[in-house]
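> okay, structure incoming, though there's no sequence with it:
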């Protein structure tokens, strides 16, 4: 039976010009390259300049994805930007990106699920496409997390970076079979009981300030391994695939220990996991599309590749998307 699938037509990314190494960080906070690498796997991250906004990064990533997809912006009818660091409280960063791209029809809005934001945004776009409300969508993950960091707190400021990634989705008829291209399965979850484990201590509705990121690292690590492994297993059961049938795992890049823990728990071969944490740090909602773009540029993605994207973020939120390239 014919079905409509959301096929990924193109992927793109954009990183700020400035690179901050661990050595650079050691000049402003009590830390060292050895300490950071041992605990996180991070060696450097990109930091946005004053002229580089979340929308700037997001629009650049989206343009590259559109060029690679061979799709004109006038044919896009949905723009979703996953971000926890919008340019303004309102309007949505997505509408600014929509304008910068030259998209003049359909809808544009932001999604806020922190590090799970790109998975949430893909899920929403897929549902719009399957419902017939959108034919072509740009889905973006873009962050300037450096602007909500406490640069005196070495437990958090060493972990995060800025950047953006994007994909272009297109509605295409498929056969409804295992060999279908496009998004096969989406699964999103949240549990607000843990909202105080990873949060920002500010907001317009509470403190009237932006605030800084705060994190209980030990608890976040424990839940991340458990919840991401769980959602991967749920996705595999729901779709009938075995873990070794997945060609590429593209996880949220939070910490190399989390990635290693998930791989070990599921018995996934290291070479099947895309890891960009060392170069980008944790870029929140941007990390999965940035990693996806890296896999594309390294020719690790081929037509027919089964790709599993998964993440967990503040809230807690978590989820997974299975797609065939």
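Thanks, I have the structure now. What you are looking at is a predicted structure, and each value in this text was computed from that prediction instead of being measured.

> could you use CA atoms for every contact and neighbour count after this?
OK.

> list the buried residues for the longest helix along the chain?
Counting by DSSP state H, the longest helix found in the chain is helix 217-239. Residues of helix 217-239 classed as buried by neighbour count (16 or more other Cα atoms under 10 Å): 220, 223-225, 227-233, 235-236.

> out of those residues, flag the one nearest to residue 8.
Distance to residue 8 across the buried residues of helix 217-239 (Cα to Cα) is lowest for residue 235, with 19.0 Å.

> ranges for the strands of the stretch 151-300 of the chain?
Using DSSP state E, counting those that start in this stretch, the strands found in the stretch 151-300 of the chain span residues 162-174, 182-190, 198-200, 213-215, 248-251.

> and these, which is most packed in?
Scoring the strands of the stretch 151-300 of the chain by mean neighbour count under mean count of other Cα atoms under 10 Å gives strand 162-174 as the most buried, with a mean of 27.

> try this one side by side with the last:
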């Protein structure tokens, strides 16, 4: 079936980074009332990586870009714009994107941060491919990174077992001969913002009194309900826009929130679970980094090959969700 209106853009490079320190399920057993079997059964997670005390989101993102540069030496040449997606920036008013530009000697390029929490990477790739296809830029650096350990309450066993730190980077650039972006879909449900949040300048949203003292607060049951009802519908819309059947998807790369969520989404979307690539088992939920980390795992171990059709889908706080279908390589 022909694809309608593909965008003249492609992903041409990828890199990733996770901190060296491992927080295992066994470690968590010494911190809160939990155990390895319970965590694995309910989340699929065994380990997560934790940033050092003086290691922040900018450091994770810079390391991911450096990893990309080591593997694709020309990846930063002629970059015109940097988009970083994160909700844990080092500083409230200094974009991580600017920090990356300064580090790599790209101070004159456009740079901004985008916050769509765990859906951020899909939103950022959506934005970058649109800007490139529209001719506003020819080459955009997209980085997704979060330091979730900095905002996690390690006395709350319902959330501290979930989160880890990491970053992933890609380059989106113009491609006229073989357009690779086949479909996009974005959405949100702002009424559900009270189910995943952390306090900032305000401690009240609409009529809801917020708690958490700056740490992440999550109603896991409500997030699960949102994901398993919203994402399959979004996938259906993506397939309709692309003109592709679900069988044409070679790899499904969702946000790595929880293995049970991914299994349910696959079942409802008629995508074999064996086609899902996720990063949660050894990295945990890394928010905006989870999709690029999973994608890079697939690239490194040879599952993802040039010409493969990928479906990326993120969902998270806001509540936000976004997906894209693209051809790799």
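It's in. What you see is a predicted model, and the numbers here were worked out from it, not measured in a lab.

> and the TM-score between them?
Laid over one another, the chains give 0.94 as their TM-score (TM-score structural alignment, normalised by the length of the first structure), with 318 aligned residues with a Cα RMSD of 1.8 Å.

> one step back: okay, the strands of the stretch 151-300 of the first structure in a markdown table with distance to residue 30 of the first structure next?
Below are those laid out as a markdown table (distance: least, Cα to Cα, whole Å):
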| stretch | distance to residue 30 of the first structure |
| --- | --- |
| strand 162-174 | 22 |
| strand 182-190 | 35 |
| strand 198-200 | 22 |
| strand 213-215 | 18 |
| strand 248-251 | 29 |
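
> need the contact list for residue 316 of the first structure.
Contacts for residue 316 of the first structure were tallied using Cα atoms under 8 Å, 6 or more residues apart in numbering; they are 190-195, 198.

> just the buried ones from these, in PyMOL syntax?
In PyMOL syntax, the buried subset of the contacts of residue 316 of the first structure is picked out as below (16+ other Cα under 10 Å):
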select buried, resi 190+194+198
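
> just the ones of the contacts of residue 316 of the first structure in helices?
Per DSSP H, the subset of the contacts of residue 316 of the first structure in helices is empty.

> what's the match for residue 104 of the first structure in the second structure?
Aligned by TM-score structural alignment, residue 104 of the first structure pairs with residue 107 of the second structure.

> from residue 15 of the second structure, how far out is that match?
21 Å (Cα to Cα, to the nearest Å).

> among the two, which residue is more densely surrounded?
The residue with more neighbours, out of residue 107 of the second structure and residue 15, is residue 15; 28 against 13, by other Cα atoms under 10 Å.

> in contact with the counterpart of the more buried one in the first structure, which residues?
Using TM-score structural alignment, the partner of residue 15 of the second structure in the first structure is residue 12. Contacts for residue 12 of the first structure were tallied using Cα under 8 Å, 6+ apart; they are 61-66, 68, 165-167, 289-290, 293.

> a strand runs through residue 12 of the first structure, doesn't it?
Yes. Counting by DSSP: H, G, I helix; E, B strand; the rest coil, residue 12 of the first structure is part of a strand.

> just give the nearest non-adjacent residue to it, would you?
Using Cα to Cα, 6 or more residues apart in numbering and skipping residues adjacent in sequence, the residue nearest residue 12 of the first structure is residue 65, 4.2 Å away.

> secondary structure element for the one you found?
Element membership of residue 65 of the first structure [criterion: DSSP states H and E] is helix 54-69.
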